[in-house]
Every structure is written in C-alpha cells, then in structure tokens.
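Trainee: coordinates only, sequence not included:
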C-alpha cells in the first residue's frame, strides 16, 4: 500500500485478542510528521480492526513517506484491502 505496510502474524497461543503495533521511522519526516502519521494509523485501526482484523494475530502498521498526503478515507480503503489480502494468505 502506498501509505503504509501491513504485517500480520498468527500468534498461535490460543488467545483471540488482536495485537496492534505502529512504527514510523525517521525516513518519513520530522517528529511532528511522524506523530501525525501514528495518530492517523491508530484511528484507521480503531475503525477497521474490530470488524476486519484477524482474530489471534498481531498486526503491525509501518508508516511510509507520503502517507500523510493521502486522503484519510482512501487510507481506510487501503487498510481494508490489505486486511482482506492478509486473511486470504493466512487461510492458505
């Protein structure tokens, strides 16, 4: 995805809780830019993961440069698409 990278890994510990992590490196920009990106990623996950998240898995979103320039609704669509692809890969 252009605004972020999504990594999903099954924990295999029998717990149904969703694990969520965020990371934005200095390559993305200064502290203000990185914090804004993390806030946007948190809000995306707050909206999408309860319905679309993979039960019993850890989800990590890695912010990419230019992610703050993408419209928030479009980022939400990208996250939904990435979650569907991840669920399909884990099901195989």
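Mentor: Everything's here; your move. Worth saying up front: this structure is predicted, and the values here are computed from it rather than measured. Numbering: from 1, shown residues only.
Trainee: drop to CA atoms for contacts and neighbour counts, all remaining ones
Mentor: Fine.
Trainee: before we move on, what SS does the residue positioned nearest the centre of the chain have?
Mentor: Nearest to the mean C-alpha position of the chain, by Cα atoms, centre = their mean, lies residue 61 at 3.5 Å. Look at residue 61: counting by DSSP: H, G, I helix; E, B strand; the rest coil, its state is strand.
Trainee: Wait, it touches residue 6, no?
Mentor: Yes: here residue 61 reaches residue 6: they are 4.8 Å apart, a contact under Cα atoms under 8 Å.
Trainee: got a list of contacts for the helix with the most length in the chain?
Mentor: Determined from DSSP state H, the single longest helix within the chain is helix 31-52. Outside of helix 31-52, the residues that reach it under the criterion Cα atoms under 8 Å, 6 or more residues apart in numbering are 22-26, 28, 61, 63, 67-68, 72, 75-76, 79-80, 83-84.
Trainee: let's bring in a second one:
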C-alpha cells in the first residue's frame, strides 16, 4: 500500500499554520481537515535529532506506525507527524503507543479494533 504523502514545503507550512496540534513527549501531531476525502501524511525529523542514520530510522518507524493505523483513520485529513528530540532513544512500542494516543485524542480513529496492531498476537 502506497501512502499518499505531503510533498511540497508550502503544504507543510499551511498545515502548521492552519492545523491543530497535539503534543506528546516524543512526537507532535498536526491535523487539518481537507475538502475532499483523501488521507495524506507527512513526516518531519529535524537535524537536531542526529545524523542521517538516526533520522531515517525514526522516519521509518513513524511510517510503519502510520501504515498500521491507516485503515482505522478517518478520511479527509492531512496529518504531519513531527519527531521530537526524545524520539531518538525510545523503543518502537512506546513511540507507537504515543502516536496512537495522539491520533485518538485528535478524533481521527474511525473504529477501535482489538487494540493497536502492534499489540495484537
């Protein structure tokens, strides 16, 4: 499954300016309603977090977390997930639980299945 992503810098800027933010210990979630029914996502991992290897590792983790949550998310939203400095040293499951909690707090979950995908079996 190919995720539809935000690509242009202007799209990120608009979302930061017009969207609502939900702040966690490891990530910040920005959410903005769309006119159509598309779901788009962007990931931001700043240089302060570390070398490219560390940033790419965090980005891969965030993409996988979003991919697993994708079927449960409402249509018609743009989402940007921004990694905070502390995200570098946190285990995957802790990061995943926080992203799920922020998505839930933002009201983006359509249905709650039997727990998050990373908690099943």
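Mentor: Perfect, I can see it now. In this text, all values refer to a predicted model and were calculated from it rather than measured experimentally.
Trainee: so what number do they get for TM-score?
Mentor: TM-score of the superposed chains, computed with TM-score structural alignment, normalised by the length of structure 1, equals 0.83; 85 aligned residues with a Cα RMSD of 1.4 Å.
Trainee: Quick one, which of the contacts of helix 31-52 of structure 1 are buried?
Mentor: Buried by 16 or more other Cα atoms under 10 Å: 22-24, 28, 61, 63, 67-68, 75-76, 79-80, 83, out of those.
Trainee: So which residues of structure 2 form helices?
Mentor: In structure 2, the helices defined using DSSP H lie at 9-18, 52-69, 92-105.
Trainee: The last one: average distance to aligned residues in structure 1?
Mentor: Its matched residues in structure 1 lie on average 1.2 Å from helix 92-105 of structure 2 after superposition (mean Cα distance after the TM-score superposition for structure 1).
Trainee: Over in structure 1, find the residue span that helix aligns onto.
Mentor: Aligned by TM-score structural alignment, helix 92-105 of structure 2 corresponds to residues 72-85 of structure 1.
Trainee: Repeat that for stretch 45-56 of structure 2.
Mentor: Taking TM-score structural alignment, stretch 45-56 of structure 2 hits residues 24-35 over in structure 1.
Trainee: Quote the end-to-end distance of the matching stretch.
Mentor: Start-to-end span of stretch 24-35 of structure 1 (Cα to Cα, to the nearest Å) is 8 Å.
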